[in-house]
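In: model this:
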Amino acid sequence: MEQGLKILVIRFSSMGDIIYTTPVVRCLKKQLPGAQIHFLTKPAFKYIYDNNPYVDKLHLLKTTLKETIADIEAEKFDYIIDLHNNLRTSLIKWKTGIKSFTYNKQTIRKWLSLKLHLQLVPPIHLVERYMQTVSLLGIKNDDKPIDYYIKANYSLQTLLPATHQQGYIVFIIGATHFTKRMPNNKIISVCNKIGLPVVLLGGKDVQANAAEIEAAVGEKVYNACGVTTLDQSVYLVSKSQKVIGFDTGLTHIAEAFNVPIASVWGSTVPELLGVQPYKVKDAQVIGIELPCRPCSKFGLEKCPLGHFKCMNEIPENVIVNFVNNA
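Out: Alright, predicted model coming up:
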């Protein structure tokens, strides 16, 4: 492969999908001598690549696609690596005429898998699927974890009460859609059975949930939902003993720190999208088999059948035993 290539990698969303592009970017930078690696994403996801040493320049999607295309043309890229494969990226590739390698989303197979409840998509991790996209450039997976670089120097003393500074479990209770979240009563029950103090993490959208959980469990639980920034939340994850989380971006970012993870799944399943925990030595995927599961790829605002068995019937002892066992 010739030296000094200039390559643009594109992935617009979401948090989890973008964090899984980091091994591809790392391998491109390390395996192509002298290559310049640029990355294009939405402004909302800039933080994922801030401080990443394998990206030479970070580009953010402009207000109009025309502006973005003009920026790309000005850079004179040799290749585009399209890890999103949607209408916008197709237009970018068509308008710029730059040679490209495009991620195969297997959209039809995923749709059929979901509708027919069949495993028509091989349970290959998304990182491996991305790696297939760059294999024609001679890139091989280095089999290392995903990358996330914490932006500042934090301390547990400034972020947590004294009761939680000597060791704690992180419980990530947030998720974009309701059917990815465990009901409060289940979370309360699990927290009561955990031996260590618990730190609740999530956005402002789950602050009320977290307040209810904290009130029910007591001082053992510290509610940091909507209080810490995302970067601070990642820091707390990195210093935790273990993590319990749902199908959400922060749970996936936790994989960068090789902290033991109990990955709890409701209406979605990791095999369909290839987002099971990646390169984590101690991880357990927890979900139950149901005729109606999965009911969606990304989660829904309510259970279509009204019973929400996929979360209501999750065996709490599996989570508790994973967390409490040394």
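
In: all contacts plus neighbour counts: C-alpha atoms, from now on.
Out: OK.

In: so what's the closest residue to residue 99 other than its chain neighbours up against?
Out: Closest residue to residue 99 apart from its sequence neighbours, by C-alpha to C-alpha, 6 or more residues apart in numbering: residue 79 at 5.2 Å. By C-alpha atoms under 8 Å, 6 or more residues apart in numbering, residue 79 lies in contact with 5-8, 98-101.

In: how about this one, so we can line them up?
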Amino acid sequence: MARDTVFALRGAGRRVDILVKKSFAAAADETGADRVISYDPKNQSAVKLIRELNTERYDEVFDLHSNMRSRFIAALLKAKKKRRIKKHFWRRKLMVWLKYIPKGGYSVRDEYLKTCGLDPKEHPAAVSVKKIKRKKGSVRVLFHIGAKHRLKRWPHYAKLAELLSENPSVSVTITGIKDEVEKDDEILYIKKRNIRNMIGKTDQKGLLREIERCDVFVGNDTMAAHAASLYGKKAFVFLGPTASGFGFITKDRFDIIERDLTCRPCHLHGGEKCPIGDFRCLDAVSPEAVCGRIQKYIGKAGG
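Out: The predicted structure follows:
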């Protein structure tokens, strides 16, 4: 989401440095920033970091995270202008409590731009969905399965992989972190001629390269989905406990797969246990229906 903001700021003649946690440095490298500064809070002193940053004599500091750590760092940086993003926490909290999504689109991407003094209407997405270009006769579909929070994990990727692999013009690559996949999930062991199983075999840079090479992305509400959007990929994203109204996975950037249920949204971040016990928001989303949507898109997009 930060890429559009970086592009807009650089287009206005500003030099842009980004400070991120070390674990997100590879993704930040793709934003087009002039410099990515990685910070490891477990092994690096915040005070020392602030001293080093103050040697840069920044004119503007924009806090796009607005948590306790980022507020502390921003407060001690010497800059003529400082602004902090409005996270609208209570807006999202009310959605969870009331199970109600207000009308009118809300986008965290737009909030990034506003925080930096930019008009979102004047700065459309830097990358649009790219047309599929077949290479060696195959359309490359990437699954990024799993998620940090259990309730974000759609449980039918194995069946979807089998269905898509029946199309000889489709090849499926599966990525993910083993710790974020259920241990008894058959997707961990799936093998087939046109299915490449890369679960647990890519670091963040490797994952980004896989996303960059694919034609179609399928995944849960995670960082990988945002990377797919950054690269201009058609991204099918499952939403269960969370909702597009939160402003992260939005309908203008993703093909959202979700069910209209009175129990949604149920959690700000994902959660570990279904409040009503049957996980109907994602478990009842059939792989056959999802396969149909993907195949329809591939057909229209030239696959």
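
In: so what number do they get for TM-score?
Out: Aligned and superposed, the two chains score 0.82 in TM-score terms (TM-score structural alignment, normalised by the length of the second structure); 283 aligned residues with a C-alpha RMSD of 2.9 Å.

In: still on that earlier bit, tell me the residue in the second structure aligned with the residue nearest to residue 99 of the first structure.
Out: Using TM-score structural alignment, the partner of residue 79 of the first structure in the second structure is residue 60.

In: Filter the contacts of residue 79 of the first structure down to the buried ones and express that as a PyMOL selection.
Out: When burial is assessed using 16 or more other C-alpha atoms under 10 Å, the buried subset of those is captured in PyMOL by this command:
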select buried, resi 5+6+7+8+98+100+101
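
In: want to throw the contacts of residue 79 of the first structure into JSON lines with secondary structure?
Out: Output for those, formatted as JSON lines (DSSP: H, G, I helix; E, B strand; the rest coil):
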{"residue": "5", "secondary structure": "coil"}
{"residue": "6", "secondary structure": "strand"}
{"residue": "7", "secondary structure": "strand"}
{"residue": "8", "secondary structure": "strand"}
{"residue": "98", "secondary structure": "coil"}
{"residue": "99", "secondary structure": "coil"}
{"residue": "100", "secondary structure": "strand"}
{"residue": "101", "secondary structure": "strand"}
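
In: As CSV, the contacts of residue 79 of the first structure with distance to residue 91 of the first structure would be great.
Out: Output for those, formatted as CSV (distance: C-alpha to C-alpha, whole Å):
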residue, distance to residue 91 of the first structure
5, 23
6, 20
7, 18
8, 15
98, 11
99, 13
100, 12
101, 14
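
In: ok, of the contacts of residue 79 of the first structure, which one's closest to residue 38 of the first structure?
Out: If you rank the contacts of residue 79 of the first structure by distance to residue 38 of the first structure using C-alpha to C-alpha, residue 8 comes first, at 4.7 Å.

In: Please report how far the closest one lies from residue 60 of the first structure.
Out: Distance from residue 8 of the first structure to residue 60 of the first structure, counting by C-alpha to C-alpha, to the nearest Å: 12 Å.

In: overlap in contacts of these two?
Out: Common contact partners of residue 8 of the first structure and residue 60 (C-alpha under 8 Å, 6+ apart): residue 40.

In: show me where the first structure has strands.
Out: 6-10, 36-41, 57-60, 79-82, 100-102, 169-172, 198-201, 221-223, 242-245, 261-264, 283-286 (DSSP state E).

In: what does the first one correspond to over in the second structure?
Out: Pointing back at strand 6-10 of the first structure there. So strand 6-10 of the first structure sits over no part of the second structure, by TM-score structural alignment.

In: from the middle of its chain, how far away would that strand be?
Out: 21 Å (C-alpha atoms, centre = their mean, to the nearest Å).

In: cool, stretch 197-214 of the second structure as well?
Out: Counting by C-alpha atoms, centre = their mean, stretch 197-214 of the second structure is centred 14 Å from the centre of its parent chain.
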